[in-house]
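Asker: got a structure for you, letters missing:
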């Protein structure tokens, strides 16, 4: 990769850095950031919008679904894709390419984190129902190809996390899923959906494990901000919709 983004609020230092780099490498200054590795950038004084609209339309075109009817949501409710019931695909290569492109698309689409987690689990031996689920994701993208991430410039640089879990969401291993989203003020900066390492015995325990996972991510982000010279002296807010998990976090006697 030979692309580089240089940012900062000291224009004299930026010009000096670019001159130093150009003295040792053959580089070209492309001007203000507008397009980088498939990510489109639109900016104003107070905000920065990141999207992959051109890349999304390319995915839809490659899947031959430009004329299809858009789907209002990416997956049907209670669709148990993890069971893997059905006929194997004769040629899984189109599934590999499609899911791989959706994985990169999730950089600016937090709403695809759960689907990426599910579909990428069956890269080795996908079934026909997995392929149909992937095509539904493309139909969902057809109606939402302009969505992305909005980053605010006038933020107070405080972290906050939201987490949730799906108890025994995997029917094969009975493991629960953890999902979280972290905001820096009003800007989403981290999101993930992953399978929990252990099997919780209750939904409250699964929610508590979800809180523990996002807490680790928040602590790492706080250290990253400190390395960038940004101090975070106040307590980080963590939101969870389970009162049982909140009681476990406050009083470890219950655990």
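Answerer: Nice, thanks for sending it over. Here the structure is a predicted model, which is why all the values come from computation and not from measurement.

Asker: rest of the way, CA atoms for contacts and neighbours
Answerer: Noted.

Asker: what's around the nearest residue to residue 108 once chain neighbours are set aside, how many residues?
Answerer: Using Cα to Cα, 6 or more residues apart in numbering and skipping residues adjacent in sequence, the residue nearest residue 108 is residue 148, 5.2 Å away. Here the count is done by other Cα atoms under 10 Å, and residue 148 has 22 residues near it.

Asker: buried ones in stretch 100-107?
Answerer: 102-103, 105-107 (16 or more other Cα atoms under 10 Å).

Asker: the structure to be compared is supplied as follows:
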């Protein structure tokens, strides 16, 4: 290391002061890990939406949706401008990349793009009001965590009033940070809540398999059993006991491969209390206190605004 041109040589009682860390020094390892820590936020994009919708002076909402709202209101008139509805929902879908707290609601509202009603438009605006109050929130990824996979799966049985199909929801974390999640209506009608959650668990295992392959391409080997957290003890029994077939014999064979992955030691189902089920964020409306608690467990919180 040499002095810049124009500086005289330091004397015996003089020292160089570093303003930034250099490779080769003892601080280098800490700085490298700090560089790998990142935060994902779409704050400016949210504020642009709020400004375009002229909601700057409106009070923000504590949750994305009120829990007793019904998507089908026979007394609500048709919305006068469906293209405006589609445009705003499309912008919220793009926001879904980092705002997992509105994933369920945006996917629900995107089912009514052709003929939206006024009550559905009001809910879209309600989501924007919620985003206004949480514009600084985003995903946090730390460099100081392990690479342990954990999966959470859940379903909301037959809640669609029109089709009676269930909604599957799952989220998968690595080192506690979210790497994959989904909120999607199931293709078939489940005869029971057990069947709905069993199908959700099967789709979660498919995603786990894909993530394991991706990690393998990066040179990361997943040698431990992947814990699969479910809040339904009957579903865990259905996975671990193939003889328990009276309630499952009508389920499509493609869902039963989850039993093979349990048998070979790829996954291990665990029971978890409903209030600790992270996948609830992707299957149903939640009260503000519970939503905040679950989101904090997957490192979704307020980040530094840039």
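Answerer: Structure received. Only a predicted model underlies this, so the values are computations on that prediction, with no experimental measurement involved.

Asker: follow-up on the earlier one: go ahead and confirm the residue nearest to residue 108 of the first structure touches residue 55.
Answerer: No - using Cα atoms under 8 Å, residue 148 of the first structure is not in contact with residue 55; the gap is 12.0 Å.

Asker: aligned counterpart of residue 141 of the second structure in the first structure, please.
Answerer: Using TM-score structural alignment, the equivalent of residue 141 of the second structure in the first structure is residue 151.

Asker: relative to residue 232 of the first structure, how far out is its match?
Answerer: 19 Å (Cα to Cα, to the nearest Å).

Asker: who has more neighbours out of those two?
Answerer: Between residue 151 of the first structure and residue 232, counted using other Cα under 10 Å, residue 151 has the larger neighbour count: 20 against 14.

Asker: can you name the next helix or strand after the host helix or strand of that one?
Answerer: According to DSSP states H and E, residue 151 of the first structure maps onto strand 148-152. Going down the chain from strand 148-152 of the first structure, the next helix or strand is strand 159-166, by DSSP H and E.

Asker: residue range for the helix or strand just after that next one in the second structure?
Answerer: Tracing the chain past strand 159-166 of the first structure, the next element assigned as helix or strand by DSSP H and E is strand 177-184. Alignment note (TM-score structural alignment): strand 177-184 of the first structure is matched to residues 167-174 of the second structure.

Asker: list the contacts of the matching stretch.
Answerer: 146-159, 178-186, 196-197, 199-200, 204, 208, 278-280, 282-283, 298 (Cα atoms under 8 Å, 6 or more residues apart in numbering).

Asker: ChimeraX command for the buried members of those residues?
Answerer: For the buried members of these, the matching ChimeraX selection, counting by 16+ other Cα under 10 Å, is:
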select :149,150,151,152,153,154,155,156,157,158,159,178,181,182,183,184,185,186,196,197,199,200,204,208,278,279,280,282,283,298
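
Asker: returning to that earlier point: from the buried residues of stretch 100-107 of the first structure, which is closest to residue 21 of the first structure?
Answerer: residue 107 (28.1 Å; Cα to Cα).

Asker: what's stretch 259-277 of the second structure aligned against in the first structure?
Answerer: Under TM-score structural alignment, there's no match for stretch 259-277 of the second structure.

Asker: swap in stretch 89-107 of the second structure?
Answerer: Under TM-score structural alignment, the match for stretch 89-107 of the second structure is residues 99-117.

Asker: what secondary structure does the spatially closest residue to residue 35 of the first structure that is not a sequence neighbour sit in?
Answerer: In space, and not counting its chain neighbours, residue 35 of the first structure is closest to residue 41: 5.8 Å by Cα to Cα, 6+ apart. Using DSSP: H, G, I helix; E, B strand; the rest coil, the structure places residue 41 of the first structure in strand.

Asker: so residue 41 of the first structure makes contact with residue 54?
Answerer: No - using Cα under 8 Å as the test, residue 41 of the first structure is too far from residue 54 to be in contact (11.6 Å).

Asker: between these two, point out the one with more neighbours.
Answerer: Ranked by neighbour count (other Cα under 10 Å), residue 41 of the first structure and residue 54 place residue 41 first, with 17 against 13.

Asker: with residue 109 of the first structure as the reference, measure out to that one.
Answerer: With Cα to Cα as the criterion, residue 41 of the first structure and residue 109 of the first structure are 14 Å apart.

Asker: what does residue 81 of the first structure give?
Answerer: 21 Å.

Asker: how about residue 127 of the first structure?
Answerer: 25 Å.

Asker: residue 61 is in contact with residue 133 of the second structure, correct?
Answerer: Yes - here residue 133 of the second structure reaches residue 61: they are 7.0 Å apart, a contact under Cα under 8 Å.

Asker: more neighbours: the two, which one.
Answerer: More crowded of residue 133 of the second structure and residue 61, by other Cα under 10 Å: residue 61, with 19 against 15.

Asker: show me what the more buried one lines up with in the first structure.
Answerer: By TM-score structural alignment, residue 61 of the second structure lines up with residue 71.

Asker: ok so that match is a strand residue?
Answerer: No - secondary structure of residue 71 of the first structure (three-state DSSP): coil, not part of a strand.

Asker: show the end-to-end separation of stretch 216-224 of the second structure, please.
Answerer: Stretch 216-224 of the second structure: ends 14 Å apart by Cα to Cα.

Asker: which part of the first structure matches it?
Answerer: Going by TM-score structural alignment: stretch 216-224 of the second structure matches residues 226-234.
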